[in-house]
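[1] Attaching a predicted model along with its sequence, questions to come.
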Amino acid sequence: MPAFFPVKERVQESNMCFSNLVQQDAPTTKNKSMLIAKVSDDFHSPILPGLPDDVSKHCLALVPRSHFPAMGAVCKRWRSFIKSKDFIIVRKLAGVLEEWLYVLTVDAEGNGSHWDVLDCLGHKHHELPPMPGPAKAGFGVVVLHGKLLVIAGYLVVDGTGSVSTDLYQYDSCLNSWSKLASMNVGRYNFACAEVNGLIYAAGGCGADGESLSCAEVYDPESDKWTVIESLKRPRWGCFACGVEGKLYVMGGRSSFTIGNSRSVDVYSPERHTWCQMKNGCVMVTAHALLGKKLCCMEWKNERKLAIFNPEDNSWKMVPVPVTGSSSIGFRFGILDGKLLLFSLQEDPAYHTLLYDPNAAPGSEWQTSEIKPSGLCLCTVTIKA
């Protein structure tokens, strides 16, 4: 997404925010002993009476995804299994993973942001419950093991702005939020991505609006952030993707006053070091990982889709078949191995563009009926 200045205006998409979570009542004291006893019974009872747990897990994994929240309320053992990484693995082995698109939308006036959940046919399933904590902007979004992670960001409370270190996780199977370990450094407008089951965050803007070069990595197994080697120079308004076991950071600006950065920073987790490439994109307004290739759109040229192939570090330019204003603007979504282009303009007549890289030459572009309920701010695809 593009970034602007001064400092407070460098918070990208200031309407990308959430409402406060409605707090639920805690159990009364007289019910606590009964609750503890019930939890203990849940942990020691079989998942399904009369069946080995391995068979029971396979049975639960075959249930359609829309029923997971109800299943999680049955007992502690079911809930523990459904929220585990193993649950996604069993469903993948059984070939029953369902792919849903999560779209953060806002109305035409820039108010009322919420997440829509769409299936591959564009049918809306539900809205996500509000995320805990104050409304934020400039945060990072990553998907890991069927869960949505919302990282850091810029927030304003009682007229005072601050930078967050918070990490929140949305469990797509149980339809619930939880708070995880805080980052070492608060930041917004930064790059983040998943690589080999770990979450990396690099660059961005700090508490005083300064450009950052520091980076860190989150391990979900230990629920801990660890500082890693910094970028070669400060970088903000950038984005990242993980391909073939490496982290690619590109786009954005290298400092507050100096122009755009075209170089690409590549981090190798095996070597724990950064290296640089010289042929990146600048001022990227939309990006998405399509298979093992990165699709980008630059602010200066929204009539062409730039596709990066990390195998040979090459770019391919694909014309976008749009008519009308050259500044129409798009956000990207991924479903079923295809790229969706959602318009940033309120136009009831607009049909979502669909790019299929595997289609026959000349047939790569089509239209789709999949459409968010409001203006699209960002999307993630979750298989579970």
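    Structure received.
[2] can we go C-alpha only for contacts and neighbour counts from here?
    Will do.
[3] what about F239, distance to P129?
    Separation of F239 from P129 (Cα to Cα, to the nearest Å): 26 Å.
[4] These two: who's more crowded?
    Neighbours were counted for F239 and for P129 using other Cα atoms under 10 Å; F239 has more, 25 against 17.
[5] wait, what's in contact with the more buried one?
    Contacts for F239 (Cα atoms under 8 Å, 6 or more residues apart in numbering) come out as F190, A191, C192, V249, M250, G251, G252.
[6] Name the nearest of those residues relative to L97.
    The shortest approach to L97 among the contacts of F239 belongs to C192, at 24.9 Å (Cα to Cα).
[7] so the closest one makes contact with G204?
    No: contact criterion Cα atoms under 8 Å: C192 and G204 do not qualify, at 9.8 Å.
[8] For these two, work out which one has more neighbours and name it.
    For C192 and G204, the more surrounded residue by other Cα under 10 Å is G204, and the numbers stand at 32 against 28.
[9] From C238, how far off is that one?
    The gap separating G204 from C238 is 7 Å, by Cα to Cα.
[10] Please, where are all the helices along this structure?
    In the chain, the segments counted as helices under DSSP state H are 29-44, 53-61, 68-72, 76-82, 85-93.
[11] wait, which of those is closest to W225?
    Among these, if distance is taken as Cα to Cα, the winner is helix 85-93, at 19.3 Å.
[12] Now tell me what touches the closest one from outside.
    K57, H58, A61, L62, F81, L97, H145, G146, A384.
[13] Tell me, how many residues neighbour E244?
    E244: 10 neighbours (other Cα under 10 Å).
[14] quick revisit: which neighbours do G204 and C238 share?
    Contacts common to G204 and C238, judged by Cα under 8 Å, 6+ apart, are N189, F190, A191.
[15] In strands, which of the residues you listed fall?
    Residues of the shared contacts of G204 and C238 located in strands (DSSP state E): A191.
[16] Between the shared contacts of G204 and C238, which sits nearest L118?
    For these, the nearest to L118 is A191 (25.6 Å; Cα to Cα).
[17] give the contact list for that closest one.
    If you count contacts by Cα under 8 Å, 6+ apart, then A191 has G140, A201, A202, G203, G204, W236, G237, C238, F239, A240, V249 around it.
[18] Any chance of those in JSON lines with distance to Y350 as columns?
    Formatted as JSON lines, these follow (distance: Cα to Cα, whole Å):
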{"residue": "G140", "distance to Y350": "28"}
{"residue": "A201", "distance to Y350": "35"}
{"residue": "A202", "distance to Y350": "36"}
{"residue": "G203", "distance to Y350": "36"}
{"residue": "G204", "distance to Y350": "34"}
{"residue": "W236", "distance to Y350": "32"}
{"residue": "G237", "distance to Y350": "29"}
{"residue": "C238", "distance to Y350": "29"}
{"residue": "F239", "distance to Y350": "28"}
{"residue": "A240", "distance to Y350": "29"}
{"residue": "V249", "distance to Y350": "32"}
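[19] next, the one to line up against it:
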Amino acid sequence: MSKPDRFNHPPLVDTKCFCRADGGGGLKTSNPCLKPNVKPSIHPIGRVEKTRNQPTLIPFLPDDLAIACLIRVNRIHHCKLRLVCKRWNRLLSSNYFYSLRKNSRLTEEWLYVMKRDHKQGKTTFHSFDPVHHMWQTLPPVPKEYNTAIGFGSAVLSGCHLYLFGGKDPVKGSMRRVVYYSVKTNKWHRAPDMLRRRQFFVSCVINNCLYVAGGKNEGATTNPPSRSAEVYDPTKNRWSFILDMDVGMVPVSSIVYRGEWILKGIVSGSYRPESNRWFSVSGGLVSGWRNPCGTLNGKIYALDCKDGCRIRVYDEKDDSWSKRIESQMHMGNSEAFEARVVIELNGKLCIVRNNMSISMVDVSKCNDMDEGIIVDEHLWETITGKGQFKTLMTNIFSSLAGRNRVKNHVLHCQVLQA
């Protein structure tokens, strides 16, 4: 009987499919598998071509198995992986690497915050890992947005953070659009808007960016704008939509059941499928507080300055009769003022000026009756690494009567990678 040939075993992975490289059940995707060659990104990162003399990604491992290992590395370590070699950097910056993580349900949601230091007058950009409770400083925002005011932000395709419009202290109102890519960790240019505008509102519906209202050219004599426009990233261009009935500088806006609702002097809503504006009134508008957000088809608004009490909109009764309250309030100092309410990992995330974060598990309150729910187990206040000292400084400053806020949160979004 001949000895078994150890070199004739079946391959560990199918070179035509990376989904079978996981020994613990495999990666389940509904889309056809991609070819081993790294696809070129839309960003200027260069083309990855395989040559005979090119070394493997990981010594003694085929590239398909190496990629199957790399996509499982937590995001917190991606910045270190990029430093290993140029080929790893190109791989992690490619659409291909991102699509593999997304199709394998390995993407992680991080919080991205822009804050302005009132002492230096500069805008800084940070990311927060909710799993490891770690803050990271990111590449600075483009210089035109370093001191700009009244600009908007939105996320498209889950991994691109857009900044648009606003007022430059020297040039006035802007049409400029830039975006930050999680894949490349860099800022890029995008097509300018069709109108200059500042202090407007925006939203994302079906991965298209909508903007409306605001002021034009920065002149105080000009009436508020009635114009509205939409950006389609697949076509990479802006186009006008139907003008609003009344020009206004909206206070806030949300997307609720596929409809864009704006609150201002005159409130209204926009439906993309019909390209029409409608008037809005009733309990939704009268009880609306800012900031607010949506999660699992419900609208939540903060009911106090520090964001430790939440109001819930009841569509059946057209009222805000439900409330979720924490037993620990932080005070009325501007440092503790809640600036953003956003969804993060299936929970309601509240971000304050001092960069403290509260996570509220509102899923346990979906069947609540009218009234107030007081449950400290629903709330989790997070102070990331490097922020505890700032939090304690703000507490002692508040006790001493020095309530001037040093940092002001401008925008906060959630990106996946």
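    Perfect, I can see it now. These figures come from a predicted structure and were not determined experimentally.
[20] picking up where we left off before, cross the contacts of A191 of structure 1 against strands and list the overlap.
    If you go by DSSP E, the contacts of A191 of structure 1 have G140, A201, A202, F239, A240, V249 in strands.
[21] Against L353 of structure 1, how distant is the aligned residue in structure 1 for T294 of structure 2?
    Under the alignment (TM-score structural alignment), T294 of structure 2 pairs with L289 of structure 1. As judged by Cα to Cα, L289 of structure 1 and L353 of structure 1 stand 17 Å apart.
[22] if I read this right, K183 of structure 2 contacts L161, doesn't it?
    No: with contacts counted by Cα under 8 Å, K183 of structure 2 stays clear of L161, the gap being 11.2 Å.
[23] the strands in the stretch 251-400 of structure 2, which residues?
    Secondary structure of the stretch 251-400 of structure 2 (DSSP state E, counting those that start in this stretch): strands at 252-256, 259-263, 268-271, 276-279, 292-295, 298-302, 309-314, 319-325, 338-344, 347-352, 357-360, 371-374, 379-382.
[24] picking up where we left off before, can I get the helices of structure 1 in CSV with distance to E346 of structure 1 and mean neighbour count?
    Compiled in CSV, the helices of structure 1 are given as follows (distance: least, Cα to Cα, whole Å; neighbours: other Cα atoms under 10 Å):
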stretch, distance to E346 of structure 1, mean neighbour count
helix 29-44, 50, 12
helix 53-61, 40, 16
helix 68-72, 34, 17
helix 76-82, 39, 19
helix 85-93, 37, 17
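[25] so which of these comes closest to A215 of structure 1?
    So among these, helix 85-93 is nearest, using Cα to Cα, at 25.8 Å.
[26] Name the nearest residue to whatever residue of structure 1 lines up with D232 of structure 2, sequence neighbours excluded.
    Under the alignment by TM-score structural alignment, D232 of structure 2 pairs with D219 in structure 1. Among residues not flanking D219 of structure 1 along the chain, L198 sits closest, at 5.3 Å (Cα to Cα, 6 or more residues apart in numbering).
[27] Could you do Y267 of structure 1 as well?
    W274 (4.4 Å).
[28] residue in structure 2 matching that neighbour?
    Match for W274 of structure 1 (TM-score structural alignment): W277.
[29] got a list of what that match touches?
    L242, M244, D245, G268, S269, Y270, R271.
[30] now, the most widely separated pair of these?
    D245 and R271 (13.9 Å).
[31] Quick check: closest non-adjacent residue to S80 of structure 1.
    G72 is the one closest to S80 of structure 1 (Cα to Cα, 6+ apart), at 7.9 Å.
[32] and the counterpart of H160 of structure 2 in structure 1, how many residues sit next to it?
    Counting by TM-score structural alignment, H160 of structure 2 corresponds to K147 in structure 1. Burial measure for K147 of structure 1: 21 neighbouring residues, criterion other Cα under 10 Å.
[33] Strands of the stretch 51-200 of structure 1, start to end?
    99-106, 114-118, 124-127, 136-137, 140-144, 147-157, 160-171, 176-180, 191-195, 198-202.
[34] okay, and the last one goes to which residues in structure 2?
    Strand 198-202 of structure 1 lines up with residues 208-212 of structure 2 when matched by TM-score structural alignment.
[35] Mean deviation, the matching stretch versus structure 1?
    Superposing on structure 1 and averaging over aligned pairs (mean Cα distance after the TM-score superposition for structure 1), stretch 208-212 of structure 2 comes out at 0.8 Å.
[36] Can you give me the neighbour number for the nearest residue to L163 of structure 2 once chain neighbours are set aside?
    Of all residues not flanking L163 of structure 2 in the chain, S153 sits nearest, at 4.6 Å (Cα to Cα, 6+ apart). Using other Cα under 10 Å, S153 of structure 2 has 20 other residues around it.
[37] Repeat that for the one 4 residues further on.
    Using other Cα under 10 Å, S157 of structure 2 has 12 neighbouring residues.
[38] dump the residue contacts of the closest residue to E259 of structure 2 other than its chain neighbours.
    Sequence neighbours aside, R271 is the residue nearest to E259 of structure 2 in space, at 5.2 Å (criterion: Cα to Cα, 6+ apart). Neighbour list for R271 of structure 2: G258, E259, W260, W277 [criterion: Cα under 8 Å, 6+ apart].
[39] hang on, isn't the third one packed against C203?
    Right, the one you point to is W260 of structure 2. Yes: at 7.3 Å, W260 of structure 2 and C203 qualify as touching, with contact defined as Cα under 8 Å.
[40] So for those two, which residues contact both of them?
    Common contact partners of W260 of structure 2 and C203 (Cα under 8 Å, 6+ apart): S253, I254.
[41] before we move on, the earlier item: could the helices of structure 1 go into a markdown table alongside distance to V106 of structure 1?
    Formatted as a markdown table, those follow (distance: least, Cα to Cα, whole Å):
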| stretch | distance to V106 of structure 1 |
| --- | --- |
| helix 29-44 | 40 |
| helix 53-61 | 34 |
| helix 68-72 | 26 |
| helix 76-82 | 31 |
| helix 85-93 | 30 |
